[in-house]
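1. Structure, please.
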Amino acid sequence: MPSNNNAGAPVEQITEKRDLHTLTRGELQELLAAMGQPKFRAKQVEEWVWEKNAQSFDEMTNLPKALRDALGERLTLGGTTEVARQVSSDGSRKYLLRYPDGVSVECVGMPTRNRLAVCASTQAGCAMGCAFCATGAAGLARSLTAAEIYEQVMHVRDDFNARVTSVVLMGQGEPFMNYDATLAALRRLNSPEGAGIGARHLTVSTCGVIPQIMRFANESEQFTLAISLHSAVQKTRNMLMPGVRKYSLINLYNVMGEYVNKTGRRPTYEYALIGGVNDTESELQALCDFCEGTLAHVNLIQLNEVEGSKFRPSTEARAADFVRRLASVGVEATVRNSRGSDIDAACGQLKQRLR
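-> This is a model prediction of the structure:
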């Protein structure tokens, strides 16, 4: 039996450093107090983390160097690594970002004149399995933390060197299957001590997870809600969106009525027009019946093609037919211009890799 020359020697405990983004203000204050620091240091540190998106403790130049070194010994700044970036002919930029555990996600920055919109992901991959969406094809890796969602927006901000004016959580994942982290990220994006983006310029897109829609309606902030509808015919919707099969259209219709009554806010229905699938006359009539008399706005999108998919986009003429028919029953509809489709950055095309 081999001898153990280290017998009786104390075992060194290796503790993993905690990401500073995960500390509450109270925890940060407690840590700094234990280090003999005055209370105002917590606000200084938070400004560097949340407003300035510091990537290292050395950037925190209004902190004493000894404190920066001490923080670096105890904590990390988490952070993302940009694995790849593509630039579209329309100026949009798609990023593949990797987190410290090796999980990666995509996000998109979309500039328009003096505005900058960001499409961010709430999960790495997606478990909803929508038939026309590239993200769901690979399944779900994991949900993201609030900080990881927030960091996507800050990464885009810093790359464009411009203030982000709006954020849509329409990237990879189903936000309402990661509800708590999604709300925490929205609140940080809205906070003057974060990105400072107005609540009505922060939008969550859900496939229609009914229990969480009413939970969302009871939040105090004026965040915006979009529903991925894609068909008002139950059989068609079940085929296109199997992940929400258990949430029937009649129940969705009822809960959206409750949502509007509770919040007074106007929801959006997202509808990707797929040739010969949900752009037929019967599908159009069903959509008119579903939306007539409601406050909803319909956002029509000509399906963005996905490699290997059997689905093809509807025509521009058919999209115009939808706009006219919906208008005839008092429903406002617009055809949304997809951004970044030439780099697979448009809706339904995000798949955690860059070509």
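2. okay, CA-based contacts and neighbour counts for the rest of this
-> Will do.
3. Next, residue 83: secondary structure please.
-> Of the three states, residue 83 takes strand under DSSP: H, G, I helix; E, B strand; the rest coil.
4. Next, count neighbours for it.
-> A count of nearby residues for residue 83, using other Cα atoms under 10 Å, gives 14.
5. if I pick it, what's in contact with it?
-> Contact analysis of residue 83 by Cα atoms under 8 Å, 6 or more residues apart in numbering lists 95, 96, 97, 98.
6. let's see it at 10 Å
-> 95, 96, 97, 98, 104, 105, 106, 353, 354 (Cα atoms under 10 Å, 6 or more residues apart in numbering).
7. One more sequence to fold, the one below, so I can look at both together:
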Amino acid sequence: MKSVPVKVVAENAPGAGAAPQKLNLLGLDRAGLEGFFAELGEKPFRASQILKWVHHRGVTDFDAMTDLSKALRTKLKDMAEVRVPEPVLDQTSSDGTRKWLLQLDGSNAIEAVLIPEKSRETLCISSQVGCALECSFCSTGYQGFNRNLSTAEIIGQLWYVTRMLEQEGTGRQVTNVVFMGMGEPLLNFKNVVPASELMKDDHAYGLSKRRVTLSTSGVIPYLDRLTEVSDISLAVSLHAPNDALRDELVPINKKYPIAELLAACQRYIADKPHRSITWEYVMLDGVNDTDEHARQLARLLKGIPSKVNLIPFNPFPEAPYERSSDERIRAFSNILSNAGLVSTTRKTRGDDIDGACGQLVGKVADRTRRQQKRAQRAQAGTA
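-> Next up is the predicted model:
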């Protein structure tokens, strides 16, 4: 494992705690840019020009945008900027997984993880500083929550990693993006959706709808809104085959139980031919990994186009669980496969740099006082 500091690549990236004074064009999708230029009395095609310069070419200096008039460039310099997250740490795992810590302001930082595979490079990005939910097996949830990321801060993770790969000249490039980093994406709906649109825009990153995946614990009102405006791939953090157990592991289930979640997922793929839902299922020793749990899960998903992704639990300090054995995971998977479900087991990647699923923590100025409350409960229990 190696850990090295990263040189900031954007000259106009602010220092820690700097307050933005200008409109950050990094955070505007095509519709947002067209609206911005309409207010300036400019034609809609200006949006395509900016998308190409900023996202496709990685240019942040308006003076270098040579197909814009000098007058427009001057106007943009006065009222706008392209500001990217400031990288402070770059770590590479023994398996090639790479994790960046990106500074947002004086007290908050997020993590983005690049997972190299034989035929693709998957970037796992964050949508919140910390997480507003408190799933019991996830270290991000243990750390607490501060705020939602802006669209610019979300897309900035892809912008930065794209630029890093280009500078290194290896020919590698991001082929897939998953909203599986810090946070619950649907609780940041208004910023996640335009970020995903930028990822798909041919003048920006040009990723297909199947190569952008949103992972959610199941915030049903926003999932239904996503159904109306997006066609990206959907992954659902299920982790239990019944409400009683999921209430413990994924507390939002108490508000949106499994039956309602399944119905919302079916609505999402109803008009999307050949699409399926990926169900994420963390394997916790003696908790949710028995043969009976597998049979319950198979019955639950019967008739729904599905892929089940079994995730060996990645431990973290204070975690109350242990990872299921490889033998138990294989037995669980076999039951699902025999029931006609497509089942895969996720290979643990980046756990030696805390970059694996459920291990991302970043740096969070916790507004929820979650860790303090947990410590108080523990102290009361031992009194």
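8. sorry, back to before: can you put the contacts of residue 83 of structure 1 in CSV and add distance to residue 123 of structure 1, neighbour count and secondary structure?
-> Formatted as CSV, the contacts of residue 83 of structure 1 follow (distance: Cα to Cα, whole Å; neighbours: other Cα atoms under 10 Å; DSSP: H, G, I helix; E, B strand; the rest coil):
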residue, distance to residue 123 of structure 1, neighbour count, secondary structure
95, 15, 24, strand
96, 13, 22, strand
97, 12, 23, strand
98, 13, 19, strand
104, 10, 22, strand
105, 8, 28, strand
106, 10, 29, strand
353, 15, 14, coil
354, 17, 16, coil
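9. Can you list which of the residues you listed carry over to structure 2?
-> Retained contacts for the contacts of residue 83 of structure 1 in structure 2, judged by both residues aligned by TM-score structural alignment, their matches' Cα atoms under 10 Å, are 95, 96, 97, 98, 104.
10. hmm, back to that, which of the contacts of residue 83 of structure 1 sit farthest apart?
-> The most widely separated members of these, counting by Cα to Cα, are 98 and 354 (12.6 Å).
11. Tell me which residue lies nearest the centroid of structure 1.
-> Geometric centre of structure 1, nearest residue: residue 169, 2.8 Å, by Cα atoms, centre = their mean.
12. Tell me the secondary structure at the residue mapped onto residue 95 of structure 2 from structure 1.
-> Using TM-score structural alignment as the criterion, residue 95 of structure 2 maps onto residue 90 of structure 1. At residue 90 of structure 1 the chain is in coil, as set by three-state DSSP.
13. residues contacting residue 90 of structure 1?
-> Counting by Cα under 10 Å, 6+ apart, residue 90 of structure 1 touches 110, 111, 112, 338, 339, 340, 341, 342.
14. Residue 215 of structure 2 falls within a helix, correct?
-> No: per three-state DSSP, residue 215 of structure 2 lies outside any helix segment and is strand.
15. Quick one: map it onto structure 1.
-> Alignment note (TM-score structural alignment): residue 215 of structure 2 maps to residue 205 of structure 1.
16. And residue 319 of structure 2, by the same measure?
-> Residue 319 of structure 2 maps onto residue 309 in structure 1, by TM-score structural alignment.
17. Need the nearest residue in space to its match, chain neighbours excluded.
-> Spatially, and ignoring its direct neighbours in sequence, residue 309 of structure 1 is nearest to residue 132 (6.9 Å; Cα to Cα, 6 or more residues apart in numbering).
18. Could you do residue 339 of structure 2 as well?
-> That would be residue 298: by Cα to Cα, 6+ apart, it lies 6.3 Å from residue 339 of structure 2.
19. If anything else comes up later, I'll come back, but that's it for now.
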